[in-house]
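Engineer: model this:
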Amino acid sequence: MTPDLAFQTAVRAALVPALAGLVEPSSIRTGTTRPESFPAVLMSISGIEITGRAAGGQIVAQLDAMLHVWSCDDDAETAQAIGATILRAVLDAPRASEIAFDAWHRPSLAWVADPAREALHGAVSLSAVVRWRE
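Structural biologist: Below you'll find the model as predicted:
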């Protein structure tokens, strides 16, 4: 087992109530391609590095993920509100039942140019050290 699904579940559980009124819950999901409708928040796991073992048969790993914020090109206010809300919602590690967070690095947000100029795209980087029982 890798901890990425538990990580994604915990982050999504923190984002859905925080983004109420800004992004439909069904548009806060995992994915790697640009969404068909906006606004949306897509999470992709960009790296899992197993760093060792811990007491009690646990495994320790470094996880890195990206939250991709998508909004209509002509709605910068909504995009910025979504980005700011995400930063507040994941300032600290979310609650999780299947994994324990040993470290949670503060998120960072960068806005990325959309070559087609049809959407606003922001990327929030997440990084954590987690452990779980094998």
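
Engineer: C-alpha from now on. contacts and neighbour counts both.
Structural biologist: Fine.

Engineer: and the gap between the residue positioned nearest the centre of the chain and Ala110?
Structural biologist: Closest residue to the average C-alpha location of the chain: Leu67 at 4.0 Å, with Cα atoms, centre = their mean. Taking Cα to Cα, to the nearest Å as the measure, Leu67 falls 11 Å from Ala110.

Engineer: List the contacts of stretch 41-58.
Structural biologist: Stretch 41-58 has contacts (Cα atoms under 8 Å, 6 or more residues apart in numbering) with 4, 8, 23, 27-32, 59-70, 131-134.

Engineer: Could I get the buried residue list for it?
Structural biologist: Val41, Leu42, Met43, Ser44, Ile45, Ile48 (16 or more other Cα atoms under 10 Å).

Engineer: Ala81 falls within a strand, correct?
Structural biologist: No. Ala81 is assigned helix when assessed by DSSP: H, G, I helix; E, B strand; the rest coil, not a strand.

Engineer: Another sequence for comparison is provided below:
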Amino acid sequence: MAPDIAIQIAIHDRLIGSPALTALVPAASIKDGGTRPDGFPCIRLADAQTVLVGTTARSRSVRVFIDLHCWTEKAGMMDARAVADEVRRALTEPLDAPGYDLWGNFWVTGSRAVRDPKDFGHVIVSVEAMMTETL
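Structural biologist: Okay, the predicted model is just below:
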């Protein structure tokens, strides 16, 4: 399995397993996707990038970046920022991505609130992982 897919599955499983987060966003509304959603509130796991860090005869190490888009229907950003904060809280404990060792786990590296032309709340949470795959 590709490293960005493995970490995305681990992130998804963690988010849908967080009662505090699913109190704000239904688990069925936390999924893969990269466009403005039809239903609100929701979280879209999108915009993955994988960068090769190094390889040996037995392993491949990569750095994976993924953006999580937190959407709310209200034009104000407070609700969307509250969802983003619960995402951050849910991702503070170590993750397990089968087939990979995570170096020091992974990090929520930041979030940014962006204005949407249709006045939806939209916050992008960025995460980064260092991963080694045994070949």
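
Engineer: For the residue nearest to the centre of the first structure, what is the corresponding residue in the second structure?
Structural biologist: In the second structure, Leu67 of the first structure lines up with Leu68, judged by TM-score structural alignment.

Engineer: Where does its match sit, in terms of helix or strand?
Structural biologist: Assigned by DSSP states H and E, Leu68 of the second structure belongs to strand 59-72.

Engineer: and what of Thr9 of the first structure?
Structural biologist: helix 4-18.

Engineer: contact partners of that helix?
Structural biologist: 25, 28-30, 43, 45, 48, 63, 85-86, 89-90, 94-99.

Engineer: Make a ChimeraX selection of the buried ones in those.
Structural biologist: To isolate the buried members of those in ChimeraX, using 16+ other Cα under 10 Å:
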select :25,28,29,30,43,45,48,63,85,86,89,90,94,96,99
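
Engineer: Narrow the contacts of helix 4-18 of the first structure to those in strands?
Structural biologist: Ile28, Arg29, Thr30, Met43, Ile45, Ile48, Leu63 (DSSP state E).

Engineer: Give me the nearest residue to the last one, chain neighbours excluded.
Structural biologist: Right, the one you point to is Leu63 of the first structure. With sequence-adjacent residues excluded and distances taken as Cα to Cα, 6 or more residues apart in numbering, Leu63 of the first structure is closest to Ile48, at 4.8 Å.

Engineer: Now check the second structure for the residue matching that neighbour.
Structural biologist: Match for Ile48 of the first structure (TM-score structural alignment): Thr50.

Engineer: Its match and Trp71 of the second structure: what is the separation?
Structural biologist: Between Thr50 of the second structure and Trp71 of the second structure the computed distance is 25 Å (Cα to Cα).

Engineer: Ser61 of the second structure now?
Structural biologist: Computed as Cα to Cα, the Ser61 of the second structure to Trp71 of the second structure distance reads 32 Å.

Engineer: Between the two, point out the one with more neighbours.
Structural biologist: Between Ser61 of the second structure and Trp71, counted using other Cα atoms under 10 Å, Trp71 has the larger neighbour count: 27 against 21.

Engineer: Greatest separation within the ones in strands among the contacts of helix 4-18 of the first structure: which pair is it?
Structural biologist: Farthest pair in those (Cα to Cα) is Ile28 and Ile48. Separation: 21.4 Å.
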